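>>> next come a sequence and a model predicted from it.
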Amino acid sequence: MRWFGFGFNAFGQIHVHEKLVKGVRGDAANGVKVSGPTELTSQADRRGCCPKTGCQIRASWSRRASLHLDSDGCVCLAGFASSDSCSGLPVRESRGCRDALISESCLTLAFPDRLESWDLQKEETTPSWSMEIKTPPEGSGPPVSLPLVPGGYIATKPPLYRSLSPLLRAKSLALSSEHAILLSASGAVYTWGLGSHGQLGHGGLASEEEPRAVEALLGMPMSCIATGSWHSVCISDGGDLYVWGWNESGQLGLPSRGLRKALQLQSSQQAGAVHQDDSTSPAKEPQEGEQHEDVFISIQAFPALLDVTPSCEIRSVSCGSRHTAAVTTTGDLYTWGWGDYGQLGHQTLMSSDEPQRVEFFRQQQMLVADVVCGAWNTFAAVTKEEVAGS
């Protein structure tokens, strides 16, 4: 399995560009914006720490963590302040870990018997926080899957450990900086935290201090959840994708007035529109805007069904800060939302409020197996297609 990335690359999270190697601040022309899928490399990769078989990717805004599970387990970092010691965390200190969670401030590692959190903003020789854990007996419950841990979960900021009621029977958990979404063993979805952009899915903009079931989804078991900064998504057992929250950049895949206006303005500027053109249709354009005014969605406070592609189901999904990526059961990758750094992978820096297939992988006869979004970038795991796609 090979990993490809695209989007924000100012710190070499995707590949090390010339300016970064020389320690000079780069720009778009020197690899800060990667608009098409590029196989992952880093300075650490040159030391033999590259994503290989059994590798999983974890990402934050400025860093990428490669979790290697094909041997005894270890983590390598790429991106901001990465070095031989991985920002104060020697690779040898991560030996034996089975999962990892990375944020801008810390890297949390899950071992069979303990949790360790390393402060990435300091040069440390010992973890800044640790906790012993008791792994559930085989068959009595799911293994540790960060940010979930026995009895609770690991937050993105102190206090790192937060408890959860055992009645929730948590299966997976996704965190943004301001809200959380939980998937229970029965397939029910719970959300809590900041709700100012409709990201909790309860129909309003109120915040919730405690987990609350998303009533609109009750009776439809879900299999996968993900969250961006102010939007949330989930996949049903039947492969349908549901979205809710903020849509100012088209991250829900629903018509966005702000995005459409921005694209129209950009097109006009690129085409060199003149004032004479504006004077020929002053009445017609507002009339069309009024006709379609109710179509545009800024905030979707209830879960909405998104038809990504009518030909197949959705297998996995991930959210960036203001973009979303989904993998279909046929191995195609679709992306939509904010694209200013190329994080949609369509060889442009355009944003889109419509799901579009990343054609690179189909052209290279590759099947996408998984997708992981950083805040402003996207990482895709691919395999070679045995039979060429149509």
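Received the coordinates, thanks.
>>> going by C-alpha atoms from here, please, whenever you check contacts or count neighbours.
Noted.
>>> gap between the residue nearest to Glu132 when sequence neighbours are not counted and Asp99?
Using Cα to Cα, 6 or more residues apart in numbering and skipping residues adjacent in sequence, the residue nearest Glu132 is Arg114, 4.2 Å away. From Arg114 across to Asp99, the span is 11 Å (Cα to Cα, to the nearest Å).
>>> so for the two, which sits in the more crowded spot?
Asp99 (24 against 14; other Cα atoms under 10 Å).
>>> close enough to count as contact, the residue nearest to Glu132 and Trp129?
No. Arg114 lies out of contact with Trp129 (Cα atoms under 8 Å); the separation is 10.7 Å.
>>> can you verify Glu285 is assigned to a helix?
Yes. Under DSSP: H, G, I helix; E, B strand; the rest coil, Glu285 falls within a helix.
>>> number of residues surrounding it?
The burial count for Glu285: 11, using other Cα under 10 Å.
>>> one more: Gln356?
18.
>>> not counting residues beside it along the chain, what's closest to it?
Tyr334 is the one closest to Gln356 (Cα to Cα, 6+ apart), at 5.2 Å.
>>> and that neighbour, what element?
Here Tyr334 sits within strand 333-337, counting by DSSP states H and E.
>>> that strand packs against which elements?
strand 323-328, strand 352-357 (3 or more Cα pairs under 8 Å, 6 or more residues apart in numbering; DSSP states H and E).
>>> let's see 10 Å
Contact here means 3 or more Cα pairs under 10 Å, 6 or more residues apart in numbering; DSSP states H and E; on that basis strand 333-337 packs against strand 314-319, strand 323-328, strand 352-357, helix 359-363, strand 366-373.
>>> enumerate the positions of the longest one that are buried.
Within strand 366-373, the residues that qualify as buried by neighbour count (16 or more other Cα atoms under 10 Å) are 366-373.
>>> surely Ser268 forms part of a helix?
Yes. Assessed by three-state DSSP, Ser268 belongs to a helix.
>>> count of residues packed around it?
For Ser268, the neighbour count with other Cα under 10 Å is 12.
>>> now do Ala100
For Ala100, using other Cα under 10 Å, the count is 25.
>>> from what I can see it touches Cys55, true?
No. Taking contacts as Cα atoms under 10 Å, Ala100 lies outside contact range of Cys55: 11.6 Å.
>>> common neighbours of the two, please.
65-67, 74-75 (Cα atoms under 10 Å, 6 or more residues apart in numbering).
>>> now render the residues you listed as a markdown table, adding secondary structure and distance to Asp119.
Below are those laid out as a markdown table (DSSP: H, G, I helix; E, B strand; the rest coil; distance: Cα to Cα, whole Å):
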| residue | secondary structure | distance to Asp119 |
| --- | --- | --- |
| Ala65 | strand | 14 |
| Ser66 | strand | 17 |
| Leu67 | strand | 18 |
| Cys74 | strand | 17 |
| Val75 | strand | 15 |
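>>> comparison target, given below:
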Amino acid sequence: MSPLPSDPDTVPVEAQRHCLSRRELFGVAGVTAAVVGAASAGALAGRASAAATATGGLDEPVPFRGERQAGIITPAQDRVHFCAFDMTTDSRADVVAMLKEWTGMAERMTAGHEAVHDGAVGLNPYAPPSDTGEALGLAAAQLTLTIGFGPGFFVKDGKDRFGIARQKPMLLTDLPKFPNETLDPARCGGDIVVQACANDPQVAVHAIRNLARVGFGTVAVRYSQLGFGRTSSTTREQTTPRNLFGFEDGTNNIKAEDTGTLDDQVWVAKGDGPDWMTGGTYLVSRRIRMRIEAWDRTTLLEQERVIGRQKGSGAPNGLIDANAHVRLASHQHQNGIRILRRGYNFTDGSDGFGHLDAGLFFIAFMRNPRTQFIPMQSELARHDALNEYITHTSSGIFACPPGLRDGEFWGSTLFG
């Protein structure tokens, strides 16, 4: 693999003049810098961004390559832009070309650089810019980009579009219908998913926007979801966050330090399925709408009974109701089943009837969705006291390969 243009130890001096970080590009891009600078006095200055404070390393890059994909056990960032794409071509060559281009872009953007390096920073006035520009001047903000492949990527309507049907994992099948669902088909499924997490929402949006832009003609956005305020902790150093019901969420989540549990519950082992998935994991997404107004009119005593915890301290109730959410979801009740949660709050305006369209965008990673998520969700869907206040409106399942070694691209082990 040729080195990144941003690596000063491996790039000729004359080429380094064009290898600018977003911050450097912000300072030298002439008219573009002036325009972005004017915007920063308004919209950008008004955006509450953890990255903008440049404290605690929250604006630093996260390595793109490694044994695992970033964005799974990486310390959960504050924002997400989750996007599912549908394939719009049957050309294997076009898909491979796009995935190679996406990989290069992802590696650059996670390092804090513009999406595409073309030696002239994409400012040819007679051509569309090679980068959309809204992240110029912004730090990397711990951006991670995680890719997964849905069932339809391998076989769609019985057709092996890209010659990889034999590589489809047996576990990669659409989730069954559960009680308490009002699924919107337009918000379900997808052939490819890219999860962009960052501590600056504009950085996450920029990443997905540019991948969608260069993918035009090969993929089209099926649906996307913006999320804020992580609803779980993925390292022991992170505090336990709260969801939009005001309760601490993900208290007993698997942590990055729990390597034994990760091997048992999250990472696909050799022999679990096709070789290309060894070291990878499965991603399940669920958009869970919360009936905010009904919840807000519920007494504190009832809220705590439904959840099974004290709202203020987060401590478990002295006597936990048989149908309390935390009891039914616990690994003690679930015969040892655990999943790595990585969800986010969302608010998507109003439903037109004066009710907030808000809730939890549930994201979880696991080794075997058939023996982990499906029995867990089946139990919750039947008995959880929380069901009076929530409904699931979106669903998806994706196979996420392991991390990339030098020279590999997203999907390289699939396409050879």
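Looks like it came in fine. All values derive from a computational prediction rather than experimental measurement.
>>> how close are the two chains, by TM-score?
The TM-score (TM-score structural alignment, normalised by the length of the first structure) is 0.28; 182 aligned residues with a Cα RMSD of 6.9 Å.
>>> ok so, going back, farthest pair in the shared contacts of Ala100 and Cys55 of the first structure?
Ala65 and Cys74 (10.0 Å; Cα to Cα).
>>> give the residues shared as contacts by those two.
Common contact partners of Ala65 of the first structure and Cys74 (Cα under 10 Å, 6+ apart): 55, 100.
>>> picking up where we left off before, make a markdown table out of the shared contacts of Ala100 and Cys55 of the first structure and add neighbour count and distance to Leu183 of the first structure.
As requested, these are arranged in a markdown table below (neighbours: other Cα atoms under 10 Å; distance: Cα to Cα, whole Å):
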| residue | neighbour count | distance to Leu183 of the first structure |
| --- | --- | --- |
| Ala65 | 24 | 24 |
| Ser66 | 20 | 25 |
| Leu67 | 27 | 23 |
| Cys74 | 23 | 28 |
| Val75 | 29 | 27 |
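>>> need these in JSON lines with distance to Val382 of the first structure, can you?
Below are those laid out as JSON lines (distance: Cα to Cα, whole Å):
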{"residue": "Ala65", "distance to Val382 of the first structure": "18"}
{"residue": "Ser66", "distance to Val382 of the first structure": "15"}
{"residue": "Leu67", "distance to Val382 of the first structure": "16"}
{"residue": "Cys74", "distance to Val382 of the first structure": "21"}
{"residue": "Val75", "distance to Val382 of the first structure": "20"}
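>>> and the helix or strand where Ala45 of the second structure lies, what does it pack against?
Using DSSP H and E, Ala45 of the second structure falls within helix 45-46. Helix 45-46 of the second structure is packed against no helix or strand, with contacts defined by 3+ Cα pairs under 10 Å, 6+ apart.
>>> next helix or strand past that helix?
strand 79-87.
>>> wait, isn't the residue nearest to Gln356 of the first structure in contact with Arg362?
No. The pair Tyr334 of the first structure and Arg362 does not pass the contact test of Cα under 10 Å, sitting 11.4 Å apart.
>>> what is the longest helix along the second structure packed up against?
Secondary structure of the second structure read by DSSP state H shows that its longest helix is helix 92-110. Helix 92-110 of the second structure sits against strand 144-149, strand 192-198, helix 201-214, strand 219-230, helix 412-415, with contacts defined as 3+ Cα pairs under 10 Å, 6+ apart.
>>> can I get those in JSON lines with mean neighbour count?
What follows is these, written out as JSON lines (neighbours: other Cα atoms under 10 Å):
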{"stretch": "strand 144-149", "mean neighbour count": "26"}
{"stretch": "strand 192-198", "mean neighbour count": "27"}
{"stretch": "helix 201-214", "mean neighbour count": "21"}
{"stretch": "strand 219-230", "mean neighbour count": "20"}
{"stretch": "helix 412-415", "mean neighbour count": "15"}
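>>> got TSV for these, with distance to Leu356 of the second structure too?
As requested, these are exported to TSV (distance: least, Cα to Cα, whole Å):
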stretch	distance to Leu356 of the second structure
strand 144-149	29
strand 192-198	24
helix 201-214	21
strand 219-230	15
helix 412-415	42
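>>> for the stretch 151-300 of the first structure, what spans make up the strands?
152-154, 161-163, 170-175, 179-184, 189-193, 208-213, 222-227, 231-236, 241-246, 299-306 (DSSP state E, counting those that start in this stretch).
>>> of those, which is nearest His323 of the first structure?
Among those, strand 231-236 comes nearest to His323 of the first structure, with 9.2 Å by Cα to Cα.
>>> what comes up buried for the strand holding Tyr334 of the first structure?
In strand 333-337 of the first structure, counting by 16+ other Cα under 10 Å, buried: 333-337.
>>> output those as a markdown table; include the columns distance to Pro211 of the first structure.
Converted to a markdown table, these look like this (distance: Cα to Cα, whole Å):
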| residue | distance to Pro211 of the first structure |
| --- | --- |
| Leu333 | 31 |
| Tyr334 | 30 |
| Thr335 | 29 |
| Trp336 | 28 |
| Gly337 | 27 |
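>>> what's the most distant pair in the residues you listed?
Longest span within the buried residues of strand 333-337 of the first structure, Cα to Cα: Leu333 and Gly337, 13.9 Å.
>>> on that earlier part again, quick one, which of the helices and strands packed on strand 333-337 of the first structure is nearest to Asp278 of the first structure?
strand 352-357 (25.0 Å).
>>> remind me what the closest one packs against, helices and strands.
With contacts taken as 3+ Cα pairs under 10 Å, 6+ apart, strand 352-357 of the first structure sits against helix 257-271, strand 323-328, strand 333-337.
>>> separation between Phe365 of the second structure and Gln265 of the second structure?
9 Å.
>>> neighbour count: these two, which is higher?
Phe365 (28 against 22).
>>> so that one sits in a helix?
No. Phe365 of the second structure sits outside any helix when classified using three-state DSSP, being strand.
>>> isn't it up against Asp263?
No. Phe365 of the second structure is beyond contact range of Asp263, at 12.0 Å (criterion: Cα under 10 Å).
>>> thinking again about what came up before, closest to Ser267 of the first structure among the shared contacts of Ala100 and Cys55 of the first structure?
Out of those, the member with the shortest distance to Ser267 of the first structure (by Cα to Cα) is Ala65, at 37.7 Å.
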